[in-house]
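J.: following is a predicted model, sequence given first.
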Amino acid sequence: MKIAFVGKGGSGKTTLSSLFIRHLAANEAPVIAVDADINQHLGAALGLDEREAAELPALGAHLPLIKEYLRGSNPRIVSADTMIKTTPPGRGSRLLRVCEDNPVYAACARTLMLDGQPVRLMATGPFTEADLGVACYHSKVGAVELCLNHLVDGPDEYVVVDMTAGSDSFASGMFTRFDMTFLVAEPTRKGVSVYRQYKEYARDFGISLKVIGNKVQGPEDIEFLQDEVGEDLLVTFGHSDWVRAMEKGRAAAFELLEATNRFALQSLQDAADDSYAHRDWERYTDQMVRFHLKNAESWGNAKTGVDLAEQVDPDFVLREGAETHEGAETPEGVEALVSPRPHPHRTAPQPA
């Protein structure tokens, strides 16, 4: 399942998304973590030092390879150059899966060991000097959206995306790619303002949205959040000595995280699992196509010089069991590496 963490800057969404990723890894669940925030902090929150975080490959830098691999033998896509961030898969496209090795992961992902468990980490990459003044954030996350469009995820697999701060995520169709969106909100007026924006924008798209109250100091803070967001409030987090040590680079074993916070993380997993169980694959594919057609008409056709509506395969539905590309030659410079691994058994955390 695909899960997004959103919230205003400074709300703690990166910290909480990193805790959730650690929780999933501790439960031996397959996890792909994606840093889609232009301020790249997820790697550090997962334990990388400054040098290691700076050496993470940028998805955007490998966009030609990503496009060529995902295009596969899809006859509706005449060349990788005609693919844009919203291009949907069709018959002949290559699909990504959480539990496999492939050229995209080989080029764009790095495997971290969190308490002995492997987690794949991918990042959009920061702005470079060449980007300043001429590029926007959305040019960086296009590779993330393209990968999510082609990723088939199962019920015991997790793709966790740390999104950009504020409501910028709604500038693309990527916000519809998630089974659950967790909005991190502090118990302040500013803290819940982004929630109101998300709630309004997501209303017509069937987005599952739950609020995580963060930096909660007592019952009054919880009452404030309950009054402001109602039943959308799922859990709250307060002060954590474990998190404070982690932010200083001195994280202890994850099993030593406070029991109340560990059970809150399990509540997040339970909510995400329940939402995935109700995924409508046809609607999921239709929304993908809808945003592709909007982008094609708005700018894509003019940029590529072709009618991108022709890329839509009307008979294709992205779903579990969907066939991937087979039988065509591997694109030049792209080595096929497909070796699925089994799904580990998931276990619930025990009280400390």
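T.: Okay, I see it.
J.: from here on, contacts and neighbour counts on C-alpha atoms
T.: OK.
J.: all helices for the stretch 201-350 of the chain, in order.
T.: 219-229, 241-247, 259-276, 281-295, 301-304 (DSSP state H, counting those that start in this stretch).
J.: how about the third one: buried residues?
T.: By neighbour count, and taking 16 or more other Cα atoms under 10 Å as the criterion, the buried residues in helix 259-276 are 261-266, 268-269, 271-273, 275-276.
J.: run the chain-centre distance for it.
T.: 17 Å (Cα atoms, centre = their mean, to the nearest Å).
J.: packing partners for that helix?
T.: helix 13-26, strand 180-185, strand 233-236 (3 or more Cα pairs under 8 Å, 6 or more residues apart in numbering; DSSP states H and E).
J.: how many degrees apart are that helix and strand 180-185 in direction?
T.: 140 degrees (axes from the mean of the first three to the mean of the last three Cα atoms, to 10 degrees).
J.: take a look at this one as well, against the first:
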Amino acid sequence: MKAAFVGKGGSGKTTLAGLFCRFLAVQEGPRVLAFDADINQHLAVALGADPDEAALLPALGDHLEEIKEYLRGDNPRIASAAAMLKTTPPGPGSRLVRVDEPNPLYERLVRTVGGVRLAVTGPFAADDLGVACYHSKVGAVELLLNHMADGPGEYAVVDMTAGADSFASGLFTRFDLTFLVCEPTVRSVGVYRQYVGYARDHGVRIAVVGNKVDDADDVAFLRAEVGDDLLCWVGRSGFVKAAERGRFLPIADLEPPNAHALATMRAALDRCEKDWPRYAAQAAEFHARNAVAWGNARTGADLSAQIEPGFNLAPATAAAR
């Protein structure tokens, strides 16, 4: 399954993404693959990496052409890696990836941090100021998810950029379930409403996870504001406070109510039903939009021709790759 974490900046989105990945990895090991797609690259530290160590992780954004060339395979609809956009969907001849498999991209770009396999897009660097869009780096994650045929017991978890910036690309449609982390505050609820307003137009499943919840009044506030979207909540945590001070405890030491919240999140994700044809249709929709908006002009070709009608990542397709 594919899951995303979104929410207001400072809501604890990255902290909860890290906890969820650690919780899954204890049970599923290498069948969990995390991506840091936030403009503020903190997921590695949330998983237990030293900040200096985190800064040395290989960045997907620095290897975008290599990623494109690998995924292109011998797809006859794609003339070259240079003709691929971040939205380019797979087709016959494309290389598909699984969450847990040996391949040259993972060997170069995925590292294990705190027991979790992690890939990072890379930070917004000084050389990018005034000339680059961060979402060009995030495009590496979108391409990989477009070509990822995940199966039962496999989890790809993405820490997204804060607020509504996630909608600057089609990446927001690439998930079976999006966890929206929401504090019991007016500002955090405002981000929830903005996100839901965009997401529901595209059938994106949203589950709200309350965070920094102190008491029953906080829960009542969240219920009143988000209704049935409230899946569960996480209370103030000594376990999390210790991690924020650099002392990472085993995930088994997490407070039982908060561990129960993580289990509830996993159960909700596992209940989601795959709809591979719809997943492919959404990829085709956003690729066609990008082609018309800027891709065709940049490449001098009609990139909508890269879309293979009827192709999707259903298990039979993945098995035949």
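T.: Yep, it's here. It should be emphasised that the depicted structure is a prediction, and the values quoted were computed from it without experimental measurement.
J.: superpose the two chains and report the TM-score.
T.: Once superposed, the chains reach a TM-score of 0.97 (TM-score structural alignment, normalised by the length of the second structure), with 320 aligned residues with a Cα RMSD of 1.2 Å.
J.: make CSV out of the buried residues of helix 259-276 of the first structure and add distance to Arg22 of the first structure.
T.: Output for those, formatted as CSV (distance: Cα to Cα, whole Å):
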residue, distance to Arg22 of the first structure
Asn261, 12
Arg262, 10
Phe263, 13
Ala264, 13
Leu265, 10
Gln266, 11
Leu268, 13
Gln269, 12
Ala271, 17
Ala272, 15
Asp273, 17
Ser275, 21
Tyr276, 20
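J.: gap between the alignment partner in the first structure of Arg298 of the second structure and Val211 of the first structure?
T.: The alignment partner of Arg298 of the second structure in the first structure, by TM-score structural alignment, is Lys303. Shown here: Lys303 of the first structure relative to Val211 of the first structure, a distance of 38 Å by Cα to Cα, to the nearest Å.
J.: these two: which is more packed in?
T.: Neighbours per residue, other Cα atoms under 10 Å: of Lys303 of the first structure and Val211, the larger number sits with Val211, 27 against 11.
J.: wait, doesn't the more buried one sit right on Asp232?
T.: Yes - using Cα atoms under 8 Å, Val211 of the first structure is in contact with Asp232, at 5.6 Å.
J.: for the helices and strands packed on helix 259-276 of the first structure, give me JSON lines that also has distance to Lys294 of the first structure.
T.: Shown next, in JSON lines, are those (distance: least, Cα to Cα, whole Å):
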{"stretch": "helix 13-26", "distance to Lys294 of the first structure": "30"}
{"stretch": "strand 180-185", "distance to Lys294 of the first structure": "23"}
{"stretch": "strand 233-236", "distance to Lys294 of the first structure": "33"}
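J.: helix or strand for the closest residue to Ala82 of the second structure other than its chain neighbours, which one?
T.: Excluding the flanking residues, the one nearest Ala82 of the second structure by Cα to Cα, 6 or more residues apart in numbering is Glu65, at 7.4 Å. Per DSSP states H and E: Glu65 of the second structure is located in helix 64-72.
J.: list the buried ones in that helix?
T.: Leu64, Ile67, Lys68, Glu69, Tyr70, Leu71, Arg72.
J.: check which helix or strand the residue nearest the centre of the second structure maps to.
T.: Closest residue to the average C-alpha location of the second structure: Val158 at 2.3 Å, with Cα atoms, centre = their mean. Here Val158 of the second structure, judged by DSSP H and E, is contained in strand 155-160.
J.: so which bit of the first structure is that strand matched to?
T.: So strand 155-160 of the second structure sits over residues 158-163 in the first structure, by TM-score structural alignment.
J.: for Lys303 of the first structure, give its distance to His292 of the first structure.
T.: Lys303 of the first structure is 14 Å from His292 of the first structure, by Cα to Cα.
J.: so what's the gap between stretch 240-252 of the first structure and the chain middle?
T.: The answer for stretch 240-252 of the first structure is 24 Å, by Cα atoms, centre = their mean.
J.: same check, this time on stretch 75-91 of the second structure
T.: That offset, for stretch 75-91 of the second structure, works out to 21 Å (Cα atoms, centre = their mean).
J.: what's in contact with that stretch?
T.: Outside stretch 75-91 of the second structure, the residues within contact range by Cα atoms under 8 Å, 6 or more residues apart in numbering are 65, 68-69, 71-72, 92-94, 96, 136, 139-140, 142-143, 146-147, 170, 280, 283-284, 286-287, 290, 295, 299, 303, 305-308, 311-312.
J.: let's see 7 Å
T.: Identification of contacts with stretch 75-91 of the second structure by Cα atoms under 7 Å, 6 or more residues apart in numbering yields 65, 68-69, 72, 92-94, 139-140, 142-143, 146-147, 283-284, 286-287, 299, 305-308, 311.
J.: now do the same contact list for Met148 of the second structure.
T.: So Met148 of the second structure contacts Leu96, Val97, Arg98 (Cα under 7 Å, 6+ apart).
J.: most neighbours, which of these?
T.: Leu96 leads the contacts of Met148 of the second structure on contacts (other Cα under 10 Å) with 23 neighbours.
J.: apart from its chain neighbours, what residue comes closest to that one?
T.: Leu96 of the second structure's closest residue in space is His147 (Cα to Cα, 6+ apart), at 5.0 Å.
J.: list the contacts for the one you found?
T.: With Cα under 7 Å, 6+ apart, His147 of the second structure has these contacts: Pro90, Leu96, Val97.
J.: and the aligned residue in the first structure for the last one, how far from Ala135 of the first structure?
T.: In the first structure, the position corresponding to Val97 of the second structure is occupied by Leu96, as judged by TM-score structural alignment. Using Cα to Cα, one gets 28 Å for the distance from Leu96 of the first structure to Ala135 of the first structure.
J.: likewise Phe291 of the first structure?
T.: Relative to Ala135 of the first structure, and taking Cα to Cα, Phe291 of the first structure is found at 21 Å.
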